[in-house]
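*Asks:* Take this sequence and fold it.
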Amino acid sequence: MRAAAVLQTGLRLIYPTTCLTCDALVDADHGLCGPCWRDTPFVSAPLCEGCGAPLKGDHTAAGELCDDCLRTERPWTAGRTAMLYAGNARKLVLALKHGDRVDIARPAATWMAAAAHDIVQPHTLVTAVPLHWQRRIRRRYNQSVLLARGVAKALDLGLCPDLLIRPAATPVLDGMSPDDRFSAMSRALTINDRKAELARHRPVLVVDDVMTSGATLAAATGALLRAGAAEVSVLTLARAVKDA
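*Replies:* Model prediction:
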């Protein structure tokens, strides 16, 4: 252990730890410097019970819903998010999703776990929104699985990353209207029959990188409830809102 600590100290002298979004030096691995932390739109209470976005205006009581979740019924029990999809948060998500910055998954999962601590039970099973196998090969990893793995570890929960599958390729949802997104994702996800028993009569937490309309998470929730899950909650790294 002492030798490992000495080696780690030596490596830090040669390769100083820098902020995830800039070149500033930071004290801890996988962290943000002070200015970048302040510029990252982390979410704080009061929260929408449906998606975790901060409540505004008259919606400030615990358990209330934001305007978007009032307009669109959510099939899941509760939702949480770590930050709003804007500014530094958007940079982090895009770097993780498309920039091969898998190092972001570790701290991001820690932030997500902190956001979700009040909606999970000790026997909750964590899973991730799946990619179609063709997209998985092109990207080389599923960022949602990386996040789910970190969340499960941080919260000491069971993990089944391949509980859901995406049998057919679905179109890219960026630029679609909410109605088109829900239409495209309707029944697009299904349960992995080989793992279905793990979710039966058990609460499940579905992890994804970003929630926009909620169509993908709704498809995941529907598949899990049809497979016998006791209830489903959702957790994202970031929530896209119109005025963020």
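*Asks:* okay, CA-based contacts and neighbour counts for the rest of this
*Replies:* Will do.
*Asks:* would you list every one of the helices in this structure?
*Replies:* Applying DSSP state H to the chain gives helices spanning 2-14, 34-38, 67-71, 87-98, 105-116, 133-139, 143-155, 178-185, 196-199, 215-226.
*Asks:* any chance of the ones you listed in JSON lines, plus distance to Val207 and mean neighbour count?
*Replies:* Listed next are these as JSON lines, based on distance: least, C-alpha to C-alpha, whole Å; neighbours: other C-alpha atoms under 10 Å:
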{"stretch": "helix 2-14", "distance to Val207": "32", "mean neighbour count": "11"}
{"stretch": "helix 34-38", "distance to Val207": "23", "mean neighbour count": "13"}
{"stretch": "helix 67-71", "distance to Val207": "18", "mean neighbour count": "13"}
{"stretch": "helix 87-98", "distance to Val207": "14", "mean neighbour count": "18"}
{"stretch": "helix 105-116", "distance to Val207": "9", "mean neighbour count": "22"}
{"stretch": "helix 133-139", "distance to Val207": "17", "mean neighbour count": "12"}
{"stretch": "helix 143-155", "distance to Val207": "6", "mean neighbour count": "24"}
{"stretch": "helix 178-185", "distance to Val207": "16", "mean neighbour count": "16"}
{"stretch": "helix 196-199", "distance to Val207": "15", "mean neighbour count": "18"}
{"stretch": "helix 215-226", "distance to Val207": "9", "mean neighbour count": "23"}
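*Asks:* I'd like the structure of this one too, to check against the first:
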Amino acid sequence: MLAQIQTTVGLIYPPACLSCGGAVDRHAGLCGPCWRDTAFIGGVVCDSCGIPLPGGSEGEVSHCDGCLAHPPPWVQGRSAFLYADTGRKMVLALKHGDRQEIAKPAALWMARAFRGKLPAETLVAPVPLHWQRLVKRRYNQSALLGRALARETGLAWCPDLLRRVRKTASLDGKSRIERFEILQDAICAHPKRQHLMLGRPVLIVDDVMTSGATLFAAARACIDAGAGPIRVVTLARVAKDT
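*Replies:* Here you go, the predicted structure:
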């Protein structure tokens, strides 16, 4: 009976590419051209920010020059793909196009970026939106990703571990220094959830890493609240030379 229902649904709503809408073999997938046009991150990466690095051997711990000069407050960072071409289209569709179905396959790609090396006791939490922006957008794309990632990995999930206590200006077009200044003291731990992360590893989830300013503010809020080692993961990563 279930198989018949699935077949009927498949006939009415045939699988379509997440990016272009073209025909694919199964739901929540990418067609061949869109897959090839998505810059999935693999090989040697910076262990702190997840940016691809030239040379080296896969599996070795390496760091980019930027993270060596200015170490972030988290112990590891990863991203599924670069913020370009099809990857950029999917992020924007999730963030502004109400394409919430992208979160589930995105979570699988993000989980693969960590290769199963997340501590079992890790608490997953999203970068928060200010309540006014949340009302306007209706959902927090980082929370959608975080919830799907927690389900994919079997890790604990807390959607309101952090709060955005100050409405900040858009970061678009801002320099790295300006981004950090804008986000300073904008995020804090939820006073009723703070106990959940005491001494516990936390994985902070966001859609895109650019300068890292938002993740930096979120990580500092967790550390100030007594959390254990912080890790961060994003669906996409802006290349440092763009």
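*Asks:* re earlier: reformat the helices of the first structure as a markdown table; add distance to Ala24 of the first structure.
*Replies:* Below are those laid out as a markdown table (distance: least, C-alpha to C-alpha, whole Å):
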| stretch | distance to Ala24 of the first structure |
| --- | --- |
| helix 2-14 | 14 |
| helix 34-38 | 9 |
| helix 67-71 | 37 |
| helix 87-98 | 15 |
| helix 105-116 | 17 |
| helix 133-139 | 29 |
| helix 143-155 | 25 |
| helix 178-185 | 39 |
| helix 196-199 | 43 |
| helix 215-226 | 36 |
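*Asks:* right, and those helices - which one's nearest Ala168 of the first structure?
*Replies:* Nearest of the helices of the first structure to Ala168 of the first structure, taken as C-alpha to C-alpha: helix 133-139 at 8.8 Å.
*Asks:* Read off where the closest one ends up in the second structure.
*Replies:* Mapped onto the second structure using TM-score structural alignment, helix 133-139 of the first structure covers residues 131-137.
*Asks:* got the contact list for the matching stretch?
*Replies:* 96, 140, 164, 167 (C-alpha atoms under 8 Å, 6 or more residues apart in numbering).
*Asks:* How about the contacts made by whichever residue in the second structure pairs up with Ala148 of the first structure?
*Replies:* Here Ala148 of the first structure is matched to Gly146 in the second structure, going by TM-score structural alignment. If you count contacts by C-alpha under 8 Å, 6+ apart, Gly146 of the second structure has them with 107, 124-126, 157, 159, 205-206.
*Asks:* 6 Å instead, please
*Replies:* Gly146 of the second structure is in contact with 126, 205, counting by C-alpha atoms under 6 Å, 6 or more residues apart in numbering.
*Asks:* how close does it get to Phe216 of the second structure?
*Replies:* Using C-alpha to C-alpha, to the nearest Å, Gly146 of the second structure is found at 17 Å from Phe216 of the second structure.
*Asks:* Could you identify the residue of the first structure that aligns with Ile5 of the second structure?
*Replies:* The alignment partner of Ile5 of the second structure in the first structure, by TM-score structural alignment, is Leu7.
*Asks:* what does Ile187 of the second structure give?
*Replies:* Here Ile187 of the second structure is matched to Leu189 in the first structure, going by TM-score structural alignment.
*Asks:* nearest spatial neighbour of that match, skipping sequence neighbours?
*Replies:* In this structure, Leu189 of the first structure finds its nearest non-sequential neighbour in Arg166, 4.8 Å apart by C-alpha to C-alpha, 6 or more residues apart in numbering.
*Asks:* contacting residues around the aligned partner of the one you found in the second structure?
*Replies:* Residue correspondence to the second structure (TM-score structural alignment): Arg166 of the first structure is matched to Arg164. Residues near Arg164 of the second structure by C-alpha under 6 Å, 6+ apart: 128-130, 186-187.
*Asks:* Looking at those, which is nearest Leu235 of the second structure?
*Replies:* Nearest to Leu235 of the second structure, judged by C-alpha to C-alpha, of the contacts of Arg164 of the second structure is Pro128 at 15.6 Å.
*Asks:* Could you check how far that closest one is from Asp25 of the second structure?
*Replies:* Taking C-alpha to C-alpha, one finds Pro128 of the second structure at 35 Å from Asp25 of the second structure.
*Asks:* can you check Cys46 of the second structure too?
*Replies:* Going from Cys46 of the second structure to Asp25 of the second structure by C-alpha to C-alpha gives 34 Å.
*Asks:* Compare these two (neighbour count), which wins?
*Replies:* Ranked by neighbour count (other C-alpha atoms under 10 Å), Cys46 of the second structure and Asp25 place Cys46 first, with 21 against 12.
*Asks:* which one in the first structure is aligned with the more buried one?
*Replies:* Superposed on the first structure with TM-score structural alignment, Cys46 of the second structure falls opposite Cys48.
*Asks:* Could you do His63 of the second structure as well?
*Replies:* Looks like His63 of the second structure aligns to Leu65 there (TM-score structural alignment).
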